[in-house]
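K.L.:
okay, predicted coordinates and the sequence, questions at the end:
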Amino acid sequence: MRFALKHAALVAACLTTTSAQATNGFFLPGSGVRSTGMGGVGIAYGRDSLSANANPVNILNAGMRGDMGISIFNPERYATVGKPAGQTSPFGGTFTGDVESESRYFLMPEMGFAMPLTEQLSIGLAVVGSGGMNTNYPANFFSFAGDPPVSDRIGVDMMQVLIPISVAYKVNEDQGVGASLVLATTRFQAYGLGAFLTFDSFTTITSDEAHMTNNGYDYSYGGGVKLGWQGEYLDDKLTVGLVYTSRIAMTKFDKYRGLFAEQGGFDIPENYGIGIAIKPMKNLVISADVSRINFADVKSFGNLGPSTAVTPYPGPGPSTRNNAVKAIPSTVDPSKETGNDEGMGFGWQNQTVYKLGIQYGVSSQLQVRAGYNYGASTIPNNQLTFNTLAPATVERHISVGFTYKPTDELEITGTYMRVPNNSQTSPRNQNIIGMADIGMSQNVFGVSLGWMLAPGVSEYGDPSEDQKPWGFYAGMGIGQTSNSKWESSNINASLAADGITATSDLDNTNANGNFPWKFYAGYEINQFFGVEGGYMAFQDLYANVTATAPADATARLALQSDAWMLAAMGSYPVTQDFSVFGKLGANFWRKQLLTTDTTPGVTTSTTATQFMESDGGRGLYYALGASYDMGDYFTLRAEWERYDVDGADVDAYTGGFLFKF
């Protein structure tokens, strides 16, 4: 058995990089900063030149304008192999790798231009990022215990850019068609994969060892077509859109023809979708898209990689080793060696993406928007070996944004998208790595400028809405909280994962009068929009645990947690004094778990052994509520809030008051 067998999973470096940056599998969630603020919608609704990347017909409504923007992309991802603790490799030794990538911030520029040639014909050009990232792990976490890695770092560097050149034609007052020639270029390199040598005297994992790693940058170029249609109905209150994008045929990565299937093939998948946009008011837009991306049709993505063996491999050596080897497709079928036409990929499935966005024109100069985007992970749990280096696991995306128009010729757009962590865990004893646990969360901050040389269609508010009451306020509240993970079944399962057989009972009888409370402060820009920040102290939670293995013992658990939050706030005045509101933002949580050993005969109330575990992080925050003005300066408020605290849904129900300044 050669050393390379111990590192077979490193082929992930060349297979998952782009997807780890993009958030709908291989694709970015939206076409530009503005679209991202509405969850990425764009098939039936788009107003800037970059929206041609979603549907070329959108440029009919853009007028003559240029757009330029930049986004800061912050992915936080990890990969752990050999988990849970004590999981051993079938080849001997224990995998202990648990590491986060050091590359966490990337810049994504964008630019575009659109102009009408006649009243019916418009053209446009856009340059947008499609995918790419730099993954730089400080340690070769696939190394076996006692075996040093071939290199101390492993990673990949990939960047992909799309350039749609578009033309759109207005068939009549209600119908438009469009087409784009989509040019594409991709840059790629892989390093630290030198352990990919032969498995042993009769089996290899790659078809070309010389063109697998450490060959510097390679470039790929290609093109495809995008076709679109939009129709307007119900006096322009309803728009329906269709779009189809062909598979973009790319030249092959010659320097890495031993990594990608089909001798370095890396085409961009075919995709298509339908969208609708509804305008119940002239300054309110609700839009939704459904898209399908055919990842599995591109062999570098869709071909299966190492999995979990069903039957033993009929070769020499221990049975545990043979089971692991059998799970690597190239072991029993040389045509599955990476680089071959049927070479191993990372087993992605096709993906359906759902997008929902809403935009409201607050005034003649301000629009606010929010969106939600969901696409189930393309990675099956039994295909994590090749997806550990760049874990493209994210599924949910929540965004907010705005556009401010200081002059008739200039628009300033900002967006924040939060992508909560989503993790996946492989079956136990998955081939050579024992077990894999991968996950990722993301933050995206974007800003763009739009120069309007000739105005297009827009959905701003009336000038009469520009002057509304606004100002600072501060308040407090008390109430009740609940934690979705503080259940006996979850506590028992968590202990079982650590090798402890136990039962638990929730017990809050000794909460010492603890009750949730909060304070907050905010600023009302006008009667519809504001920002708010605050602090929430959650209710303390308790549980009694009785363990029966590996030894009889009892313990008491006490969970204390709190959070700071920052959110955008939208309000709607139902009457002069009564309003309803919603909030969307982020929370920054802290928690402490105190474990007290209460085993009879071992400890007493004065000598009990205690263990304190602390953790912190950030998560999604959103809320719904209502308020009633008791005068010009005093308001009653009741609300429901949801905090994402380390994967748990913490709900807060509070009532209180606020003062306006």
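P.N.:
Cool, the structure landed. Numbering: from 1, shown residues only.
K.L.:
please make it C-alpha for all contacts and neighbour counts, starting now.
P.N.:
Fine.
K.L.:
for the residue nearest to Ser423 when sequence neighbours are not counted, which residues are in contact?
P.N.:
Distances taken as Cα to Cα, 6 or more residues apart in numbering put Gly439 closest to Ser423, at 3.9 Å, once the chain neighbours are dropped. For Gly439, the contacting residues are Arg77, Tyr78, Ala79, Pro391, Ala392, Thr393, Val394, Asn421, Asn422, Ser423, Gln424, by Cα atoms under 8 Å, 6 or more residues apart in numbering.
K.L.:
packing partners for the helix ranked longest in the chain?
P.N.:
When the chain is parsed with DSSP state H, its longest helix is helix 488-497. Identification of packing neighbours for helix 488-497 by 3 or more Cα pairs under 8 Å, 6 or more residues apart in numbering; DSSP states H and E yields strand 501-506.
K.L.:
residues making contact with the following helix or strand past the strand it packs on?
P.N.:
The C-terminal neighbour of strand 501-506 among helices and strands, as given by DSSP states H and E, is strand 517-524. Residues outside strand 517-524 that contact it (Cα under 8 Å, 6+ apart) are 470-479, 530-538, 654.
K.L.:
so which bits of stretch 137-148 are buried?
P.N.:
Across stretch 137-148, burial judged by 16 or more other Cα atoms under 10 Å covers Tyr137, Ala139, Asn140, Phe141, Phe142, Ser143, Phe144.
K.L.:
I meant stretch 371-384, not that one.
P.N.:
371-384.
K.L.:
circling back: and the contacts of Gly439, which two are furthest apart?
P.N.:
Within the contacts of Gly439, Ala79 and Val394 form the most distant pair, 13.7 Å apart (Cα to Cα).
K.L.:
second structure for comparison follows:
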Amino acid sequence: MSIKFAKLSAAALSAAALFTVYSAEATNGYFVEGVGPKAQAMAGVGVALPQDALAAANNPAGTALVGNRLDVGFTVFSPDRSARIRGNLAGADGDYDGNEKSSFVIPELGYTRMLSSQLSWGVAVYGNGGMNTGYQSNPFAAFGSSGEAGVDLSQLFITPSLAYRPTPDHAFGIATTFAVQRFEATGLQAFDNPFVSASAGNVTDRGYDTAHGWGVKLGWIGRLREDLSLGATWSSRIETGEFDRYEGLFADGGGFDIPENYAVGLSWSATPRLTVAADWQRILYSDTGSVGNSLSLLFQGKPLGADGGPGFGWQDVEVTKLGAAFRATDDLTLRAGISHAEQPIPAGEAFINILAPGVIEDHVSMGADWRTALGEFTVSYAHAFEETVQGDNSIPTAFGGGEAELTMSQDILRFGWSRNF
């Protein structure tokens, strides 16, 4: 087992290296809709329906229920983001395309192993979210900015898990999550002065900076009857270090903690071939100052980067997911799902969120698995329907007033390979 673990460690490090290159916007705010192609094909459901070695990313109790297996995969992610400014007295009116980079590749890896009939362990390596915009025509040029404007945030999660199955009907799991974030901002000179920032010179064009921290995940999955299972999971807030190079941009001296979230789910075997599952999730964006604090604090004496200073104004969101899997033959399973998320960005915060237009609400997804002698191959596709947030008193008078409008849609193609052993 030590040789296998060494191979796994090397694979995990390789995946980690890849994550330092690629970043993307996620789908429910800046959290991914689901981890793994099987979950993604069912709109991200996985709290009560573990399906692969990445199960701990959705619920660590799932590590006890998937057996000995290895899963590897990658996602091709293509967001379309844009912004519009109207009625601005400073001359910023225009339509702005944020797609300087239009597609991203994101790898993932999972490994689980049973230590006994009751105890299992595993590790999952995946991206939980991020945000990326690149405006070659700078929306903030009229206020004194220059060059391409945008941000690039990527997140890598490494989640080792341990799960205990005291009876055949119940499993409990615990995991620790090591999170690494990388961030860069460009073209924000309009905000890089002592009147706006508590740390002028540390707002924009400072290259990439990294921050990391630890969190905890807990989970349970219980079979209430032969055809019905319930699950629940909680992930703590991950307090990462500060982005020191951007201590003048993010609240609390460059803080950008990863929000707490929790979820419940159910899985119902409607027939021997058809499984229906649903999840409900809540993400507490408002508890992280740099994400949840309003930009309006800037005009109440709180500059960017200050303790309790302005942020992106995001509010907490609830996400509902519904998916189905149909085993068409012994070797082929078909999957589909739909999901809906509440809008994280209030209309009054549209101006600053030109940098992070995570406005997506509705998704539809589908996919299939093929079981072969070489392992199981999975493909999934998800489409996030175009969503627009129209500003309401969104541009402060000090910046010339008017309204900002944010629009985004997304396409997500995912591939995976797995083997039981």
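P.N.:
It's in. Since this is a predicted model, take the numbers as computed values, not measurements.
K.L.:
still on that earlier bit, in TSV: the buried residues of stretch 371-384 of structure 1, plus secondary structure and distance to Lys279 of structure 1.
P.N.:
As requested, these are exported to TSV (DSSP: H, G, I helix; E, B strand; the rest coil; distance: Cα to Cα, whole Å):
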residue	secondary structure	distance to Lys279 of structure 1
Gly371	strand	16
Tyr372	strand	18
Asn373	strand	20
Tyr374	strand	23
Gly375	strand	26
Ala376	coil	29
Ser377	coil	32
Thr378	coil	33
Ile379	coil	37
Pro380	coil	39
Asn381	helix	41
Asn382	helix	44
Gln383	helix	43
Leu384	coil	43
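K.L.:
about what we covered before: mind picking the two most distant members of the buried residues of stretch 137-148 of structure 1?
P.N.:
Pairwise over the buried residues of stretch 137-148 of structure 1, using Cα to Cα, the maximum falls at Tyr137 and Phe144, 16.3 Å.
K.L.:
got the contact list for the counterpart of Ile360 of structure 2 in structure 1?
P.N.:
In structure 1, the residue matched to Ile360 of structure 2 (TM-score structural alignment) is Val394. Val394 of structure 1 makes contact with Thr23, Asn24, Ala376, Ser377, Val419, Pro420, Asn421, Asn422, Ser423, Gly439, Met440, Ser441 under the criterion Cα under 8 Å, 6+ apart.
K.L.:
ok, now with 7 Å
P.N.:
Thr23, Ser377, Val419, Asn421, Asn422, Met440, Ser441 (Cα atoms under 7 Å, 6 or more residues apart in numbering).
K.L.:
same thing with Gly311 of structure 2?
P.N.:
Gly311 of structure 2 neighbours (Cα under 7 Å, 6+ apart): Phe250, Ala251, Gly289, Ser290, Val291, Gly292, Asn293, Ser294, Leu295.
K.L.:
could you report the neighbour count for the fifth one?
P.N.:
By other Cα atoms under 10 Å, the residues close to Val291 of structure 2 number 23.
K.L.:
likewise for the last one?
P.N.:
Burial of Leu295 of structure 2, expressed as a neighbour count using other Cα under 10 Å, amounts to 26.
K.L.:
hang on, it packs against Phe312?
P.N.:
Yes - taking contacts as Cα atoms under 7 Å, Leu295 of structure 2 lies within contact range of Phe312: 6.4 Å.
K.L.:
mutual contacts of these two, please.
P.N.:
With Cα under 7 Å, 6+ apart as the test, Leu295 of structure 2 and Phe312 both reach Glu349.
K.L.:
pretty sure Ser296 of structure 2 is in a helix, no?
P.N.:
Yes - counting by DSSP: H, G, I helix; E, B strand; the rest coil, Ser296 of structure 2 is found in a helix.
K.L.:
what's the closest non-adjacent residue to it?
P.N.:
Per Cα to Cα, 6+ apart, closest to Ser296 of structure 2 is Pro310, 7.0 Å.
K.L.:
and whichever residue in structure 1 pairs up with the one you found, what element?
P.N.:
Using TM-score structural alignment, the equivalent of Pro310 of structure 2 in structure 1 is Met344. According to DSSP H and E, Met344 of structure 1 maps onto no helix or strand at all.
K.L.:
just checking, Met344 of structure 1 touches Glu337?
P.N.:
Yes - here Met344 of structure 1 reaches Glu337: they are 6.1 Å apart, a contact under Cα under 7 Å.
K.L.:
who's more crowded, those two?
P.N.:
Each of Met344 of structure 1 and Glu337 has its neighbours counted (other Cα under 10 Å); Met344 has more, 31 against 27.
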